[in-house]
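Student: sequence and predicted structure are below.
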Amino acid sequence: MDDRFNTAAGWVLFSGIVALGLSSVSAKYFQADKPHRPHEMGYPIEGVAEEGAAEAGPSLAELLATGDVAAGEKAAQGRCGTCHTFDQGGGVKQGPNLWATVGEPIGKGKAGYAFSSALSGHGGNWTYENLDEWLKSPKAFAPGTKMSFAGLSNGQDRANIILYLKQQGGGPELPKPEAAAPADDAAAAAEGAAAGDPTATAGPAEKPGPEAAGAVAAPAADGPANTNKGDR
């Protein structure tokens, strides 16, 4: 009787040890103590951006077209005025004078100021796109730069400052925003593509003329002029 009791007790103890070991192994395998974000969110959470999501918003050309020079002057003087002057013939501070900066070669052309090799060897000109990237993050644009400014995350603020810099000494013509296709034209093109018509375009649909039903349509050259102008 004692032998059978001892045997049963031994198996119970052995089963408990095995169960405890499996529990420890499974916890490490599934990292139960380190919860992670699921691959697909069940519902959107405000302030949590999807991984790999592209930065949305107006283009630089659109921001420049709607920008405010006065706001740019205020932002430039407030954020950059400690290290830079902006007027023609202005002196060098911790950074160079920024008169006539827009369009000039990067890291060159500023009398009395020695640029770091990160800028002097960068190449290219201060285009609107380069200025935007520089103001967004100087260290990302030119790794090793002496510029200690962290950058501006707001695209409209950057566009306003660029407009002010253009006012201080001029620069190339501003880029033109791309005109959005009319909704009706885009819908017509989508329908044509869905129907398998490779010649479908986003042109405006022609309205039937005043001819009686069954009459042959007049050639396109004789029809009314297209009033869908590209300029808005």
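Tutor: Nice, thanks for sending it over.
Student: use CA for all of it now, contacts and neighbours both
Tutor: OK.
Student: which residue ranges of this structure form helices?
Tutor: 2-30, 60-65, 69-80, 117-120, 128-136, 138-141, 155-167, 183-194 (DSSP state H).
Student: deepest of the ones you listed, which one?
Tutor: With neighbours taken as mean count of other C-alpha atoms under 10 Å, the helices of the chain reach their highest mean count in helix 155-167, at a mean of 23.
Student: outside of that helix, which residues touch it?
Tutor: Residues outside helix 155-167 that contact it (C-alpha atoms under 8 Å, 6 or more residues apart in numbering) are 60, 63-64, 67-73, 75-76, 86, 98-102, 128, 131-132, 135-136, 152.
Student: one more structure, for comparison:
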Amino acid sequence: MKHLMAGLAGLLLAAPVAMAQDADGDPAAGENDFKQCRTCHAITDADGNDIVKGGKVGPNLYGVVGRQAGTYEDFRYSDFMIAAGEAGLSWNVEDFTVYVQDPTAFLRDYLDDPKARGKMAFKLMKEEQAADIWAYLVSVGPGGES
């Protein structure tokens, strides 16, 4: 419940805010840092063109900016990730950078459930890298292609 109001506000503001959310990150550094993400994630545009060929263990990250968590059609999410999305979680720079540093802790806090866990086990060690990867995802997403 603690994130419900913030989540609703995020849904209303997602489009204009999403494009500005790369301000603190370096997309070029994020492109390099994304190499550790591509083991599990690809970035494939809506026409099926690979921006980054990657694994299929995680969801496609094209268009993740502003996307409601747990809703990418071609991926089977944990019930907890779906619940977080239904509770208002739409990906933004703040939540993304916290999530990728400790996905389980993030979900447990977001859902206020000590048993919550997602499928992502990888933890990104540096907050700066998370911000850079976010900036890169913004730059290669819909409307931000470079």
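Tutor: Arrived safely, thanks for sending. Given the structure is predicted, the values throughout are model-derived calculations rather than measurements.
Student: quick one: the helices of the first structure as CSV, columns for distance to Gly107 of the first structure too.
Tutor: Putting these into CSV (distance: least, C-alpha to C-alpha, whole Å) gives the following:
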stretch, distance to Gly107 of the first structure
helix 2-30, 53
helix 60-65, 23
helix 69-80, 17
helix 117-120, 4
helix 128-136, 12
helix 138-141, 13
helix 155-167, 16
helix 183-194, 44
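Student: and these: which comes nearest Gly91 of the first structure?
Tutor: Proximity to Gly91 of the first structure, assessed across these by C-alpha to C-alpha, is greatest for helix 69-80 (14.1 Å).
Student: which residues touch Leu61 of the second structure?
Tutor: Contacts for Leu61 of the second structure (C-alpha under 8 Å, 6+ apart) come out as His41, Ala42, Ile43, Thr44, Leu137.
Student: how about the residues you listed in JSON lines, adding distance to Thr71 of the second structure?
Tutor: Putting those into JSON lines (distance: C-alpha to C-alpha, whole Å) gives the following:
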{"residue": "His41", "distance to Thr71 of the second structure": "15"}
{"residue": "Ala42", "distance to Thr71 of the second structure": "16"}
{"residue": "Ile43", "distance to Thr71 of the second structure": "16"}
{"residue": "Thr44", "distance to Thr71 of the second structure": "16"}
{"residue": "Leu137", "distance to Thr71 of the second structure": "17"}
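Student: among those residues, which recur in the first structure?
Tutor: Compared against the first structure with both residues aligned by TM-score structural alignment, their matches' C-alpha atoms under 8 Å, these retain His41, Ala42, Ile43, Thr44, Leu137.
Student: which of the residues you listed fall in strands?
Tutor: If you go by DSSP state E, these have Ile43, Thr44 in strands.
Student: tell me the one of the kept ones among the contacts of Leu61 of the second structure nearest Gly118 of the second structure?
Tutor: Ranked by distance to Gly118 of the second structure (C-alpha to C-alpha), those are led by His41 at 15.1 Å.
Student: what about the closest one, neighbour count?
Tutor: 21 (other C-alpha atoms under 10 Å).
Student: corresponding residue for it in the first structure?
Tutor: Superposed on the first structure with TM-score structural alignment, His41 of the second structure falls opposite His84.
Student: got it, and Met120 of the second structure?
Tutor: Matched across to the first structure, Met120 of the second structure falls on Met147, judged by TM-score structural alignment.
Student: ok, the closest residue to that match other than its chain neighbours - contacts?
Tutor: Spatially, and ignoring its direct neighbours in sequence, Met147 of the first structure is nearest to Pro138 (6.7 Å; C-alpha to C-alpha, 6 or more residues apart in numbering). Shown in contact with Pro138 of the first structure (C-alpha under 8 Å, 6+ apart): Thr145, Met147, Phe149, Ala150, Gly151.
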